[in-house]
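Undergrad: predicted coordinates and the sequence they were generated for:
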Amino acid sequence: MKQLSKQMLHTQTGMTIKRGPEKILQFGKGNFLRGFFNWLLEGLNRETDYAGSTVIYQPNPGGSTHDYLKAQDYLYTVCLQGMVDRAAHEEYTLITSVSRTLAYQEWNEVIKLARSPELEVIVSNTTEAGLTYQKQACPINGAIPSTFPAKLTSLLYERFKAFEGIGGGIDILPCELVQKNGDNLKEMVCQHAADWDYDKSFYHWLTKENDFCNTLVDRIVTGYPKEDAAAFFDAIGYEDRGLVIGEPYHLFVIEGQERIRHRLPFAETDFNVRWGNVKKHSDIKVRLLNAPHTIMTSLFFPAGYHLVRDVMESDLSSPVMEEVFHELAASLPYSNEEKHTFIEDVQARFCNPYNDHYLHAISMSGVSKFKTRILPAIREKSVVDISDLYALALAGLLQMFRPSKKNESVYFGKRMEEFYPLYESETILLELDRFWTDYQKHGNFKKLVEDVLSSHLIWEEDARWLGNLTEPVTSYLNESLKSNMVTIIKKRPHT
């Protein structure tokens, strides 16, 4: 079977790929953006006169070195599978709107694009761990800033100079699941500009000409189907190493100025794109979809589970997840009917028989996700009402992110006899490695838990305010390492 390429398509179908000007710069070529934003952009090109393409930049030095998209002339397929109106649904979309990809080392090409008058939008998904401020030296002589906000500051400054401070504003769409992601990113960029002594005219241009939109994104994208790839290739008629699997459901909420509505004319399509205040959508989605994912992974990945669907359908884990949804819903101020309806939809999506959503994939940036998704839920509860589910989940998280070995720059955890890579910021992994190494010397679980909770590098605060969680986390962590998480869950009474 032939691999997807322009030539293969032309030979088999007569199709000729034509791409529009490079209007969008995308930070991150992970599964989610390719199965969500690039899919939406493909629809814009097909259903409207948008006629734009995307340049994808890999912002991390540890990202994929084999550019499978380049080998396929930047073509790939999105397959959506699930239930729509109670009927099985499957659709395939060929994505043709990616013009090129840039490796981490090709930062100079990013800077060139930043100066282009055709560039209008920057979109990102660097995970919660990527949307952080780290003070660093001003980049000179082509040096690559280490974080996404610093990179964005640097390229916007280059654009400011290219346009001599007149016009050229960019609409910025951060898709990281962080409350007020646009506002937070703008604050970080302004801080870097101040750190680097950029002149006041740049600050004026930055804040007046550019729009940092708050956004909310929602679609479960499971990525490349490693075990079933051959069957999918048979269905589409070619080999596609960039194939992405996702669910049909999608939601994109954008809170921005009028300009972005014209630049991305989603109103001319049937896509579920909404404009306006993000807060309510974000509160419900993050608390009742993303937070359950994070707790589920912390509890059941150490217990030996592999898929979200397995957790939802198991006699052992399903009642625990019902309790998780109940606890998280109680921390939201919205109507019970609204929350119940959303939970029912989420549970159906989690049980999607077509999507193999791996817990290990959800564990990426798991500590950062716990900070942004779970700690706010705990804050909503009085100390005496905090469920020990949170303590058990935190114990599972610490067990899951215990570095067992390091291969070059990659840390690995260990589950039974299986090693798995730990995906989290280097700062957090170094901190956890230090605490676990210290534990090996003193054998004191309580000190380990207190060290973790008091780490500003992990939580950006002293999280010992969690108070009465320290003792149960210590107890659960001790017990889980002596026996296993399954034993603890079986013994624990459900509410």
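TA: The structure has been received and is ready for your questions.
Undergrad: could you use CA atoms for every contact and neighbour count after this?
TA: Noted.
Undergrad: just give me the neighbour total for the closest residue to Trp459 other than its chain neighbours.
TA: Counting by C-alpha to C-alpha, 6 or more residues apart in numbering, Trp459 lies nearest to Lys371, which is 6.2 Å off, once chain neighbours are set aside. When neighbours are defined as other C-alpha atoms under 10 Å, Lys371 has 16 of them.
Undergrad: might you report the residue contacts of Leu131?
TA: Phe148, Pro149, Glu176, Leu185 (C-alpha atoms under 8 Å, 6 or more residues apart in numbering).
Undergrad: name the member of these with the most neighbours.
TA: Going by other C-alpha under 10 Å, Leu185 tops the contacts of Leu131 with 26 neighbours.
Undergrad: gap between it and Glu209?
TA: Going from Leu185 to Glu209 by C-alpha to C-alpha, to the nearest Å gives 15 Å.
Undergrad: ok, back up a step: could I get the contacts of Leu131 in CSV, plus columns for distance to Val449 and secondary structure?
TA: Shown next, in CSV, are the contacts of Leu131 (distance: C-alpha to C-alpha, whole Å; DSSP: H, G, I helix; E, B strand; the rest coil):
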residue, distance to Val449, secondary structure
Phe148, 30, helix
Pro149, 31, helix
Glu176, 28, coil
Leu185, 31, helix
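Undergrad: nearest to Leu481, of these?
TA: Glu176 (33.2 Å; C-alpha to C-alpha).
Undergrad: surely that closest one meets Thr127?
TA: Yes. Contact criterion C-alpha atoms under 8 Å: Glu176 and Thr127 qualify, at 5.2 Å.
Undergrad: put this next to the first one:
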Amino acid sequence: MNRLSLTALPRLAARSGVVLPRYDVGELGVAIVHLGVGAFHRAHQALYTEDCLDGGAGGPDWGICAFTQRSDDVLQALGPQDGLYCVLERGAGAGPARVAGTLREVRSGPHDPLGPAGRIADPRVRLVTLTVTEKGYRRGPDGRLDLADPAVAADVAAMAARSAPAHRPRAGSGLRPRTTIGQLAAAMAERRRRDAGPLSVLPCDNLPANGRVLRGLLQDFCAALPDGDGLAGWIEEQVAFPSSVVDRIVPAATDADRAEAAMLLGVRDAGCVAAEPYRQWVVEDDFAAGRPPWEQAGAVLTADVAPYESAKLRLLNAAHSLLAYAGALAGHRTIAEAMADDELATAAAGLMEADASPTLDAPDGLDLPGYRAGVLRRFADPALGHTTVQVAADGSVKLPVRLLGTVRERLAAGAEPYWAAFAVAAWMVFVGRHTDARGRSLPLSDPRADELARAVADFGNAGQLVDRLLGVRSVFPADLAADQVFRALLVHHAARLLAPGTGVR
């Protein structure tokens, strides 16, 4: 079967049930560079921009150049398709399949000759967006850039050598940063050298105040350079770092998804994505060089994203993690299966209502009970097939921002964060036990997997497991680890979860 491509696009117009781009895809210029192209970006930020272009409001140059960050699988899927891909919606209220064309370039971060830094340095680029996951920011336990990280240290050393007086390389050559922060710093240095003009960098990962965090990490990188003050000053004057909150459930595409896309399109689509109908994007409206009119596609542009991000992280993301760890331990393959377990559904609801909601200042117009109910409905939809082990990945960097803030604030208020502690204990048992209730292996996909494995090696009981993981300072700050109420709750839940017939109460 032929592949989806610009050449095949006119033939798709005769097929029913598929929405095609209503703009001239081939004439779309690039003003956005995206780092970390994956299923989520294709089903979220790229579609908001697609909607602007379809509505005639986006202008002729808001196409996207998307870079892979590690694997080139997405490049191999989308490169032969001229960046085109199909989006399938799953579940109640699903809309028709659509083909998106806003990815005008798909490039390899590790292997592209120009690289992200060189492409971002193009004066025609006015916006950079990121979905590199929480671990991609390479923060240390204190939240600052981890300069001891070997990849970060290598990028700092390479950039310092490049800026030496005797070293004047050809523009866009030689420097190959490995980390996201290194790529951005190199891009800023080249834009400064070219006098390429202002830029906005918009992170779209689940970190509180992600724009401010990213600005700080770049400042840390510059401070590690021998002559970094000048670059830091240029960034401060020329670059905006708006924060954002993103929300859409986008499971990994399956062979069944690809088969459905082929049936609908009449051509093979190796890069299709499937997603729930719901989506949300809250963006701080602070840009240095313009932006697409995303509000016309349903995004919320606001001066303050903090209330939205707290609600999303402490309600939706925290409950998602609870269901992922406890559900995987109980032998449930998907989040929907975990929600069908009455005890786990009760735990997720309890976490949101009893523990997280009292810590929130809801943004205007957000009905917290309605939001919580909507989250549970979305999680329970079996059409999505979002696996528990997929959501469980990278727990050591997710838990501090999703759960530990709630734990800390409830303890400070004199309350026992019962369900939040259950979620943390489920992560601990997930790390320590390696198998579910049916004896099947549970993979530990985590940037600190080796450190965690050493911590839990040969633990004897729930108390030992809890104490060893509370001692991992990259996850638990010392004051929280020393709290006896928190520890007692963790030991209580961990003992239940380690016992035969994993339970919640």
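TA: That came in fine, so what should we check first? This one's a predicted model, so the numbers in the text were calculated from it and none came from an experiment.
Undergrad: what segments of the stretch 101-250 of structure 2 are strands?
TA: Taking DSSP state E, counting those that start in this stretch, the strands of the stretch 101-250 of structure 2 run over residues 103-107, 127-130, 199-203, 239-240, 244-247.
Undergrad: okay, the last one sits on what stretch of structure 1?
TA: To tie it back to what came earlier, the one meant is strand 244-247 of structure 2. Strand 244-247 of structure 2 corresponds to residues 215-218 in structure 1, going by TM-score structural alignment.
Undergrad: same question for the third one.
TA: Per the alignment by TM-score structural alignment, strand 199-203 of structure 2 matches residues 170-174 in structure 1.
Undergrad: in the matching stretch, what counts as buried?
TA: Residues Ile170, Asp171, Ile172, Leu173, Pro174 are the ones in stretch 170-174 of structure 1 that count as buried (16 or more other C-alpha atoms under 10 Å).
Undergrad: relative to structure 2, what is the average displacement of the match of strand 244-247 of structure 2?
TA: Taken against structure 2, stretch 215-218 of structure 1 registers an average deviation of 1.3 Å after superposition, with mean C-alpha distance after the TM-score superposition for structure 1.
Undergrad: contacting residues around that stretch?
TA: Defining contact as C-alpha under 8 Å, 6+ apart, one finds that stretch 215-218 of structure 1 is touched by 173-175, 177, 180-182, 249-255, 278, 281-282, 285.
Undergrad: ok, now stretch 76-84 of structure 1?
TA: 4, 34-35, 39, 69, 88-96, 240-248, 352-355.
Undergrad: coming back round to it: let me have the buried residues of stretch 170-174 of structure 1 in CSV, extended by distance to Ala330 of structure 1.
TA: Converted to CSV, the buried residues of stretch 170-174 of structure 1 look like this (distance: C-alpha to C-alpha, whole Å):
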residue, distance to Ala330 of structure 1
Ile170, 39
Asp171, 36
Ile172, 34
Leu173, 31
Pro174, 29
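Undergrad: tell me how far the counterpart of Gly298 of structure 2 in structure 1 lies from Ala87 of structure 1.
TA: Counting by TM-score structural alignment, Gly298 of structure 2 corresponds to Phe271 in structure 1. Plainly put, Phe271 of structure 1 is 20 Å away from Ala87 of structure 1 if you go by C-alpha to C-alpha.
Undergrad: ok, those two, which is more surrounded?
TA: Neighbour tally, Phe271 of structure 1 and Ala87, criterion other C-alpha under 10 Å: the higher count belongs to Phe271, 14 against 8.
Undergrad: which stretches in the stretch 101-250 of structure 2 count as helices?
TA: Here the stretch 101-250 of structure 2 has its helices, by DSSP state H, counting those that start in this stretch, at 115-120, 150-162, 180-194, 210-223, 228-238.
Undergrad: winner for burial among those?
TA: Scoring those by mean neighbour count under mean count of other C-alpha atoms under 10 Å gives helix 115-120 as the most buried, with a mean of 25.
Undergrad: quick check: it aligns to which part of structure 1?
TA: Using TM-score structural alignment, helix 115-120 of structure 2 corresponds to residues 109-114 of structure 1.
Undergrad: got a list of what His15 of structure 1 touches?
TA: Wrong residue type there; residue 15 of structure 1 is Met, not His. Neighbouring residues of Met15 of structure 1 by C-alpha under 8 Å, 6+ apart: Leu9.
Undergrad: spell out the secondary structure type for it.
TA: Following DSSP: H, G, I helix; E, B strand; the rest coil, we place Met15 of structure 1 in the coil state.
Undergrad: all helices of the stretch 201-350 of structure 1, in order?
TA: 229-236, 258-263, 279-285, 291-300, 308-313, 318-330, 336-350.
Undergrad: have a look at how far, on average, the fourth one is from structure 2.
TA: Between helix 291-300 of structure 1 and its aligned partner residues in structure 2, the average distance after superposition works out to 1.2 Å, using mean C-alpha distance after the TM-score superposition for structure 1.
Undergrad: relative to Val466 of structure 2, how far out is Phe430 of structure 2?
TA: In this view, Phe430 of structure 2 and Val466 of structure 2 are 12 Å apart by C-alpha to C-alpha.
Undergrad: can you give me the end-to-end span of stretch 461-476 of structure 2?
TA: In stretch 461-476 of structure 2, first residue to last residue: 20 Å (C-alpha to C-alpha).
Undergrad: can you list contacts of it?
TA: Counting by C-alpha under 8 Å, 6+ apart, 140-141, 396-397, 399-400, 425, 428-429, 432, 452, 455-456, 459, 478, 481, 487, 490-491, 494-495, 498 sit against stretch 461-476 of structure 2.
Undergrad: report the buried residues of it.
TA: Result for stretch 461-476 of structure 2 [16+ other C-alpha under 10 Å]: buried residues Ala462, Gly463, Leu465, Val466, Asp467, Arg468, Leu469, Leu470, Val472, Ser474, Val475, Phe476.
Undergrad: now, which of those residues lie within helices?
TA: Within the buried residues of stretch 461-476 of structure 2, membership in helices is found for Ala462, Gly463, Leu465, Val466, Asp467, Arg468, Leu469, Leu470, as judged by DSSP state H.
Undergrad: still on that earlier bit, just name the most buried of the helices of the stretch 201-350 of structure 1.
TA: The highest average neighbour count among the helices of the stretch 201-350 of structure 1, using mean count of other C-alpha under 10 Å, belongs to helix 291-300 at a mean of 24.
Undergrad: so that one corresponds to what in structure 2?
TA: The aligned range for helix 291-300 of structure 1 is 318-327, by TM-score structural alignment.
Undergrad: for that stretch, what is the distance to the chain centroid?
TA: The chain centroid and the centroid of stretch 318-327 of structure 2 are separated by 17 Å under C-alpha atoms, centre = their mean, to the nearest Å.
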